[in-house]
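S.K.: quick check, what structure comes out for this input:
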Amino acid sequence: MTDATLATPRSGAPAQEYPTLAEATRVWARVALLSFGGPAGQIAVMHRILVEEKRWLGDGRFLHALNFCMLLPGPEAQQLAVYIGWLLHRTWGGVIAGVLFVLPGVIAIMALSWVYVIFGNVGFIAALFFGLKAAVLAIVLQAVFRVGRRALKNDAMRLIAALSFVAIFAFGAPFPLIVLAAALIGFLGARAGLQAFAPGGGHGSVGGTHVDDAETLLGPKMAEMPASARRGALVAGGVALALWLAPVVVLVLALGPGNVFADIATFFSKMAVVTFGGAYAVLAYVAQEAVGTYGWLEPGEMLDGLGMAETTPGPLIMVLQFVGFLGAFREAGWDNALLAGTFGGLLATWVTFAPCFAFIFLGAPYMEGLRSNRSLSAALTAVTASVVGVILNLAIWFAIHVVWIEVRRIEAGPLSLELPVLGSIDWAAAALSALALFAVFRLKLGMTIVLGGSALLGLMLYGLGMTSLSG
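M.R.: Next comes the predicted model:
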């Protein structure tokens, strides 16, 4: 790859020398350590460092890559790092960027998982997470509004979002089925020439700048990709596929279905191919299965895990490592439960992120064709609309389990939903949640401040004997 493939700096800026792999590695490590705040924050960090500060690529190229990643299942911010790393230094660049992007989160979540199972019943630890849950509720509700403003551009998209919410909240429809149905509606709508599914209703904002505005900042177009680069990407993608699927096959054949490690490998592999819309969208389905079907953890523990992921660098989907850790910790039957939990957590992480490398390496050489496919773009737009409904379900699920102590399930034919026992309201949790919502929506405070403040308030309320933990 030559310097000609890079976007030129803005007018008046000094020419930039092409970065070495060592320099890029240091920059990716810095990006990883600063990647807080969910995908929007992580993408903004990459844009600031790679585009504005380093000027390694232009706005147009950056958004072009982001659109490609939005077409794929999995955490788009991590995939964007892999793609840009590959764009700069081919296979090794993509591998280094992708691994470094998740490494701080892997280490942090694993350490917190150990602390959680060893000290989780200690009052101050429980109080810390008690406060975090209120902040997480506010952040998830904020995600509903942010994604909704961007995705629900017309009545058709709003209808898809509403139907998706009803399907998962009231009827317990599986998330993959909702995604597939929405994608099919979008695809068929575009093929039928319906205006609601025409281009322009999709994604694209970085730091508040819409894709359409940023397109005017495009640098030189990408040079023709040599055949050797395409072959190298396809080989790397094949290797990533093998590294993802081989351990799954071995575990299932060696341990059999029903073993916790085989279940973790297959369940999270399935998540890797249906996680359109990011972590928030898939967490409702993960909670539904991990809590209800497998019994790996309790609803409140799912919230604790999301609180960990929110407060550590890396993709929010890292919460799956915590889920895998608790599942193996409790179900493996090993004498050393911490060792079993560590293996379960790392296994969940492996089968979650290995597919991301495969998707990027296999698809990146053809991203121009993917981006110009209107039917595929319409399918993604419809999926994004359905994700709004799924995230709303997640927000309500969180609210029910944070603000009320008792929950009952109603079953009536196909109807299956959880409702709170109104008299069991936890007033301290309700007050904390209200404060967090005020801080996020009215004061517009940053996520770190909201999370830290909620955690401290949780500790204070516990110290004063004013929480349900105290009694």
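S.K.: when you work out contacts or count neighbours from here on, use the C-alpha atoms and nothing else.
M.R.: OK.
S.K.: following element in sequence after the host helix or strand of residue 109, please.
M.R.: Using DSSP states H and E, residue 109 falls within helix 76-119. Per DSSP H and E, helix 76-119 leads on to helix 123-151 as the next helix or strand towards the C-terminus.
S.K.: pull out the buried residues from that following helix.
M.R.: 124-144, 147-148, 150-151 (16 or more other Cα atoms under 10 Å).
S.K.: dump the residue contacts of the residue lying closest to residue 271 once chain neighbours are set aside.
M.R.: In space, and not counting its chain neighbours, residue 271 is closest to residue 352: 7.2 Å by Cα to Cα, 6 or more residues apart in numbering. Contacts for residue 352 were tallied using Cα atoms under 8 Å, 6 or more residues apart in numbering; they are 74, 268-269, 271-272.
S.K.: next up, for comparison:
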Amino acid sequence: MTVPPDHELPPSAPPFGEAVRVWAKIGLLSFGGPAGQIALMHKELVEDRRWIGEQRFLHALNYCMLLPGPEAQQLATYIGWLLHRTAGGLVAGLLFVLPGALVMLGLSALYAVYRHVPLVEAAFFGIKAAVLAVVVQAVLRIGRRALGNRLMVVIAAAAFVGIYLLHLPFPLIIALAGLAGWIGQRYAPGLFAPAGAGAKGGIADRPGAVDAMFERGELAHADPSGRRALRVIATCLPLWLGPVLLLWAITGSSSVWTQLGAFFSAMAVVTFGGAYAVLAYVAQAAVDGFGWMQPGEMLDGLGLAETTPGPLIMVVQFVGFLAAFRNPGGLDPLLAGGLGAALTTWVTFAPCFFWIFLGAPFVESLRGNRALAASLSAITAAVVGVILNLALWFALHVVFRQVESVDILGLRPDLPVPGSIDWAAAALAAAALVATLWLRAGMFTTLAGCALAGIGLRLLAG
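M.R.: From the prediction side, this is the model:
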């Protein structure tokens, strides 16, 4: 009998304590948005430690992309759950979020207190330009991956028209795209083939510890079970929605606490496509719907979120902090802001664990389902159009001081007032785009450079 070389043998499952240390390391180093975070996990878990094989990693990632919520955090939860059941999933998911949440809380408090200090204002003036460049880069990066043929381009264009001109709800756009992919796969499967989601490490698909556990029959928790699903529902739904219902009963339906809990709970159900895809939806609700913040402040929050580890969707914590800080009731504003941030973070991320613990056993059994893969391809294409709308929304509010809704053939798109252009902001935005797209400057370099440029412009203006 031929014995395979040691480097081809799957490693043993890691001890729980070792897994905790690795998940903490990933949480602390998870900068750079979902692409960087997924690449980091791939290196740590597939290449370096072989806790999970390449194909299982990509399978988990593909189905996490089908779920609402931040795919990188859910991928960590999924793999932690595969390795160490529910406790492993909780540890992996929490440690992925916790460092960024703590940093974002501190930055939100500093922003709320010192926002109107002139030099701080000037720094954020520059940061807005850098954030615009980052979002444009995201449109191009995701577009190159998702728009593999003309049909995908048409879907992206239709999504942009739907959200920008027709003001269709984001969840409806995602649902229509998914339906188009599901139907289209039956008649033109080649046009809806996945464009290659995920970060591929370029290594042979060696078996990992999870594969060995499967072969030894140690993945019983990954088998679909109706009884287990009911237990997850009975546990997770009250933990997720119980605080929202309690706040509604105590403070009433019009309080900022109930509004935050209800809105971000609903958002957690429709946040397909990652943070960039839903930021315009969140920004429009926070600015125009609830009046919690100004358009430029959403850009400030995104700039802060770009500098912290963890999911970019952590920007919602910034929104929750400002909303409660400005509507504290009888509480101290900073205390209210902290509670608002905690509530927003809870209702945003608690559902992520629910989706994984409830759905992972079933999606494990759906490997190779072509209809779901086609739906994912169409949804990813639609997300490109939605992110393009976000880039346009940010550009209008960065470069122009005034934006108004104009009636054109019964449609009411937001258009800039030409005389309100801010030439300094336009110049900084152009410089940030050149640095990001042509000079390949890193995110931190671009953010820091634009912040310093904003301060320099303020000092020159006297």
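S.K.: work out the TM-score between the chains.
M.R.: For this chain pair, the superposition-based TM-score is 0.92 by TM-score structural alignment, normalised by the length of the second structure; 451 aligned residues with a Cα RMSD of 2.2 Å.
S.K.: just give me the match in the second structure for residue 398 of the first structure.
M.R.: Aligned by TM-score structural alignment, residue 398 of the first structure pairs with residue 394 of the second structure.
S.K.: its match contacts residue 132, correct?
M.R.: Yes. With contact defined as Cα atoms under 8 Å, residue 394 of the second structure reaches residue 132; the gap is 6.3 Å.
S.K.: how much space separates residue 17 of the first structure from residue 94 of the first structure?
M.R.: 20 Å (Cα to Cα, to the nearest Å).
S.K.: settle it for me: which of the two has more neighbours?
M.R.: More crowded of residue 17 of the first structure and residue 94, by other Cα atoms under 10 Å: residue 94, with 26 against 10.
S.K.: now do the same contact list for residue 139 of the second structure.
M.R.: 384, 387-388, 391.
S.K.: can you put those residues in TSV and add distance to residue 442 of the second structure?
M.R.: Listed next are the contacts of residue 139 of the second structure as TSV, based on distance: Cα to Cα, whole Å:
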residue	distance to residue 442 of the second structure
384	22
387	20
388	21
391	19
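S.K.: among those, which two are most distant?
M.R.: The widest separation within these, taken as Cα to Cα, falls between 384 and 391 and amounts to 10.4 Å.
S.K.: between the two, point out the one with more neighbours.
M.R.: With neighbours defined as other Cα under 10 Å, residue 384 of the second structure and residue 391 compare such that residue 384 has more, 31 against 23.
S.K.: which strand or helix spans the alignment partner in the first structure of that one?
M.R.: In the first structure, the residue paired with residue 384 of the second structure is residue 388, using TM-score structural alignment. According to DSSP H and E, residue 388 of the first structure maps onto helix 374-403.
S.K.: could you pull up the average distance between that helix and the second structure after superposition?
M.R.: Superposing on the second structure places helix 374-403 of the first structure at an average distance of 1.0 Å from its equivalents, by mean Cα distance after the TM-score superposition for the first structure.
S.K.: mind listing the strands for the second structure?
M.R.: Under the criterion DSSP state E, the second structure contains strands at 403-405, 414-416.
S.K.: on average, how far is the last one from the matching bit in the first structure?
M.R.: Read it as strand 414-416 of the second structure. Compared with the first structure after fitting, strand 414-416 of the second structure deviates on average by 1.4 Å (mean Cα distance after the TM-score superposition for the first structure).
S.K.: picking that back up, switch the strands of the second structure over to CSV; also include distance to residue 367 of the second structure and mean neighbour count.
M.R.: Shown next, in CSV, are the strands of the second structure (distance: least, Cα to Cα, whole Å; neighbours: other Cα atoms under 10 Å):
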stretch, distance to residue 367 of the second structure, mean neighbour count
strand 403-405, 46, 13
strand 414-416, 43, 17
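S.K.: right, and these - which one's nearest residue 195 of the second structure?
M.R.: Of all the strands of the second structure, strand 414-416 sits nearest to residue 195 of the second structure, with 32.6 Å by Cα to Cα.
S.K.: so where is the closest one in the first structure?
M.R.: Using TM-score structural alignment, strand 414-416 of the second structure pairs with 418-420 in the first structure.
S.K.: then stretch 316-325 of the second structure?
M.R.: Counting by TM-score structural alignment, stretch 316-325 of the second structure corresponds to 320-329 in the first structure.
S.K.: for the residue lying closest to residue 276 of the second structure once chain neighbours are set aside, what are its contacts?
M.R.: Of all residues not flanking residue 276 of the second structure in the chain, residue 387 sits nearest, at 5.9 Å (Cα to Cα, 6+ apart). Applying Cα under 8 Å, 6+ apart, we find residue 387 of the second structure in contact with 135, 138-139, 276-277.
S.K.: mind putting those residues in TSV, distance to residue 368 of the second structure included?
M.R.: Below are the contacts of residue 387 of the second structure laid out as TSV (distance: Cα to Cα, whole Å):
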residue	distance to residue 368 of the second structure
135	32
138	28
139	28
276	28
277	26
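S.K.: overlap between these and the first structure?
M.R.: For the contacts of residue 387 of the second structure, the aligned pairs still in contact in the first structure (both residues aligned by TM-score structural alignment, their matches' Cα atoms under 8 Å) are 135, 138-139, 276-277.
S.K.: report the buried residues of stretch 179-189 of the second structure.
M.R.: Neighbour-count burial for stretch 179-189 of the second structure [16+ other Cα under 10 Å]: 179-185, 189.
S.K.: what residues does that stretch touch?
M.R.: For stretch 179-189 of the second structure, the external contacting residues (Cα under 8 Å, 6+ apart) are 191-192, 370-372, 374-379.
S.K.: stretch 89-98 of the second structure too?
M.R.: By Cα under 8 Å, 6+ apart, stretch 89-98 of the second structure touches 20, 23-24, 26-28, 30, 73-74, 76-82, 310-311, 353.
S.K.: run the last query once more with 7 Å
M.R.: Around stretch 89-98 of the second structure, the neighbours that count as contacts under Cα atoms under 7 Å, 6 or more residues apart in numbering are 20, 23-24, 26-27, 73-74, 76-78, 80-81, 310-311.
S.K.: stretch 156-164 of the second structure now?
M.R.: Applying Cα under 7 Å, 6+ apart, the contact partners of stretch 156-164 of the second structure are 168-170, 173, 381-386, 388-389, 413.
S.K.: ok now stretch 345-363 of the second structure, how far from the chain's centre?
M.R.: 14 Å (Cα atoms, centre = their mean, to the nearest Å).
S.K.: so that stretch matches what in the first structure?
M.R.: Counting by TM-score structural alignment, stretch 345-363 of the second structure sits on residues 349-367 of the first structure.
S.K.: got the buried residues for that stretch?
M.R.: Those buried within stretch 349-367 of the first structure under the rule 16+ other Cα under 10 Å are 349-365, 367.
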